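*Asks:* My questions are about this predicted structure, shown below with the sequence.
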Amino acid sequence: MQLSREQLLRAYRQMKTIREFEERLHVEITTGEIAGFTHLYAGQEAVAVGVCEHLTDEDFIVSTHRGHGHCIAKGCDVKAMMKEIYGRRDGLGGGKGGSMHIADTTKGMLGANGIVGAGAPQAVGAAIATKLDGKGRVAVAFSGDGACNQGTTFEAMNMAVVLKVPAIFVFENNHYSEHTGVDYSVGTQRDIASRAEAFGMRVWRANGCDFFDSYEAMRELLEYVRAGNGPAAIEFDTERFFGHFEGDPQRYRGPGELERIRAERDCLVAFRNKVIPAGLIDGAALDQVDAEVVQLIDEAVREARAAEPPRPEDVLTNVYAEY
């Protein structure tokens, strides 16, 4: 599928925004101003954007502890996200959720989640609702190679097939479940997609370091699911450029591994190397996007630092849902 220049620029801007957001957080974490654990998404941008560029605000996603990229790709406000991570009252969650619990239901973003594998059953619940309302919406569960070993994920996939709901299971295989390599932890020879296939659903596989491959695979998958064929799954082979969490010494990495994947599997570099020689976008236009994104992230950090924290009386708000 040929994308227009505007679509290509938007996709690049989304990926670059995720990258700069995460690279800046990697620096800001060291100041001590940000509380709690933070798990960075840098390196996996092509997956989040390749998936979410096909979705609307009416479609649902459920994220993971490594959720900043999913939020940005789904259209969440970048400045409100930064305020949330800084624990500010004007953050998306009122400053009470932090990095691992960002949500924005107006964008169909049902929330990041610190529990590995917890997103899959939530997405199936949302998919049941979408099937009942008949509006053609879908629900996407993002998860990693670690979640593919969780019983909650197995139960969710089985239920999705039994009920034939429009649930999509996205597995981002970045080769490490926290500190454990996928070669050791996944018994099906690193092949996560085959596990989903065993439950009776169709599966796709894509290069998660290539936006175009990710985008096209997701396009095909969504056509299948939106046509009423039930759930589907997709495995993206990708890389994370930072540790499992900020402060992770990454002693499980091989010599030169980080340098190699940054040199050979950077989705932003791959994007430039395809669109510029093909004459689809010139380098100057992409450089302009880069500059605008850096300015946006600078503003987001500056405003987050200056924003007010939650008030004492806010501790009792948003504790229970009100109907």
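*Replies:* Everything's here; your move.

*Asks:* Please count neighbours and contacts with C-alpha atoms only from this point.
*Replies:* Will do.

*Asks:* Surely Gly95 is within a helix?
*Replies:* No. According to DSSP: H, G, I helix; E, B strand; the rest coil, Gly95 belongs to no helix; its state is coil.

*Asks:* Would you enumerate the residues in contact with it?
*Replies:* Lys83, Glu84, Ile85, Tyr86, Gly87, Arg88, Arg89, Pro309, Pro310 (Cα atoms under 8 Å, 6 or more residues apart in numbering).

*Asks:* Would you show me how to pick out the buried ones of those residues in ChimeraX?
*Replies:* Typed into ChimeraX, the next command selects the buried ones out of these (criterion: 16 or more other Cα atoms under 10 Å):
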select :83,84,85,86,87,88,89,309,310
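
*Asks:* Can you tell me which of the contacts of Gly95 end up in strands?
*Replies:* If you go by DSSP state E, the contacts of Gly95 have nothing in strands.

*Asks:* Out of the contacts of Gly95, the closest to His65 would be?
*Replies:* Each of those was checked against His65 using Cα to Cα; the closest is Ile85, at 12.6 Å.

*Asks:* one more structure, for comparison:
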Amino acid sequence: MPKTSPAARLELLWMMLFIRRFEEKICEVYGAQDMKTPVHLCIGQEAIAAGVCAHLEREDYLFTTHRGHGHCLAKGMDPYRLYAEFYGRTEGCCYGKGGSMHPAEPSLGILGTSAIVGGGIPTAVGAALASHLRDEPRVSVAFFGDGASEEGVFHESLNFAALKRLPVVFVCENNAYAAGSPLSSRQPHPEIWRHAAGYGIPGVAVDGNDVQAVAESAGAAVARARAGQGPTLLDCKTYIWKGHVGPDCDCARGVRPLAELQAWQARCPLAAFRARLLDEGLLTEAGYAARLAETDARLDADIARAKAAPFPEPDALYTDVYHQRS
């Protein structure tokens, strides 16, 4: 993505706005108790999903985590199918059986989402191996949190991907917490990107709240992977505004310091990029307000439609349980 492309930069802003409002709508309706699935929200981290997925083609593979709504939306998933999934309806992307943590959309390269910490990393490497063996131009992207970098499979996957020069990009959403455990109490240093050196691949530290910085780093990593030059590890520093799970903030329970949250909210990725584009004359207040109203209207309609969609029939419990070859 050229730095000087106004259209591309506006699309990054609109995608961040789309993800933010999608998740804020969940906060608005969750208290009604009609949406039974646990939700892990990515509010505050939208720049990473938008910046990385801006470089992915429809056929590229995406593997994400329990906090994956933003990644799925940025890859092109229909918000209605996600909302319907969260409400447990048959028109959800997994027919109401996956909930918030397990969306899938194979036609978009979203082959399945794992709520297991680090679970998407080896599957992304496996998909990249398949692409390599088939001589396909597909790239795989694995999103994961800083906690996943402590799993053995993270290191095994980096090693194998580097050895085989596989077309995969590892994207760590480093928000400094694994559930309620701070990174400083789990690792001797906070720089996940430094792990890449041990496997002879590039490791890049990125301001995960600067969508343009993410997009530029991700663009280079995706291009490198697509050219057959192997994997890259992106360490995107960011912060989630909500608690580990649910629409509430966990600062009131003493999990995180309120002052820390407020400091990161002052660095809101959406507000910062919006202000930058306004200053540069690429955006007007009226244009932003119009897009916000359009986004809200679409998402409100999607939620209403999803809530009214049918539940699965009882015998659907036994369908799609496993795949049987014909």
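*Replies:* Great, that's in hand. Just so we're clear, the structure is a prediction, and the values are computed from it rather than from any experiment.

*Asks:* coming back round to it: nearest to Phe241 of structure 1 among the contacts of Gly95 of structure 1?
*Replies:* Closest to Phe241 of structure 1, out of all of the contacts of Gly95 of structure 1 and judged by Cα to Cα, is Ile85, at 20.0 Å.

*Asks:* Show me how far stretch 133-148 of structure 2 is from its chain's centre.
*Replies:* 13 Å (Cα atoms, centre = their mean, to the nearest Å).

*Asks:* For stretch 301-309 of structure 2, which outside residues touch it?
*Replies:* Pro79, Tyr80, Arg81, Tyr83, Ala84, Tyr87, Arg89, Thr90, Glu91.

*Asks:* if you set the cut-off to 6 Å instead, what comes out?
*Replies:* The contact list for stretch 301-309 of structure 2 (Cα atoms under 6 Å, 6 or more residues apart in numbering) reads Tyr80, Tyr83, Ala84, Arg89.

*Asks:* neighbours around Asp320 of structure 2, how many?
*Replies:* 11 (other Cα atoms under 10 Å).

*Asks:* next one: Glu28 of structure 2
*Replies:* 10.

*Asks:* Quickly find the element holding it.
*Replies:* Take DSSP states H and E as the rule and Glu28 of structure 2 turns out to sit in helix 6-30.

*Asks:* mind listing what's buried in that helix?
*Replies:* 8-10, 12-24, 26-27, 30.

*Asks:* again, but for stretch 184-203 of structure 2
*Replies:* Buried-residue list, stretch 184-203 of structure 2, by 16+ other Cα under 10 Å: Glu191, Ile192, Trp193, Arg194, His195, Ala196, Tyr199, Ile201, Pro202, Gly203.

*Asks:* Check for me that the third one belongs to a helix.
*Replies:* So the one you mean is Trp193 of structure 2. Yes. Trp193 of structure 2 sits within a helix when classified using three-state DSSP.

*Asks:* Report the separation between the closest residue to it other than its chain neighbours and Gly126 of structure 2.
*Replies:* Excluding its sequence neighbours, the residue lying closest to Trp193 of structure 2 (Cα to Cα, 6 or more residues apart in numbering) is Gly203, at 4.6 Å. Gly203 of structure 2 is 21 Å from Gly126 of structure 2, where distance means Cα to Cα, to the nearest Å.

*Asks:* Can you give me the neighbour number for Lys3 of structure 2?
*Replies:* 11.

*Asks:* one step back: taking the contacts of stretch 301-309 of structure 2 one by one, which sit in helices?
*Replies:* Tyr80, Tyr83, Ala84 (DSSP state H).
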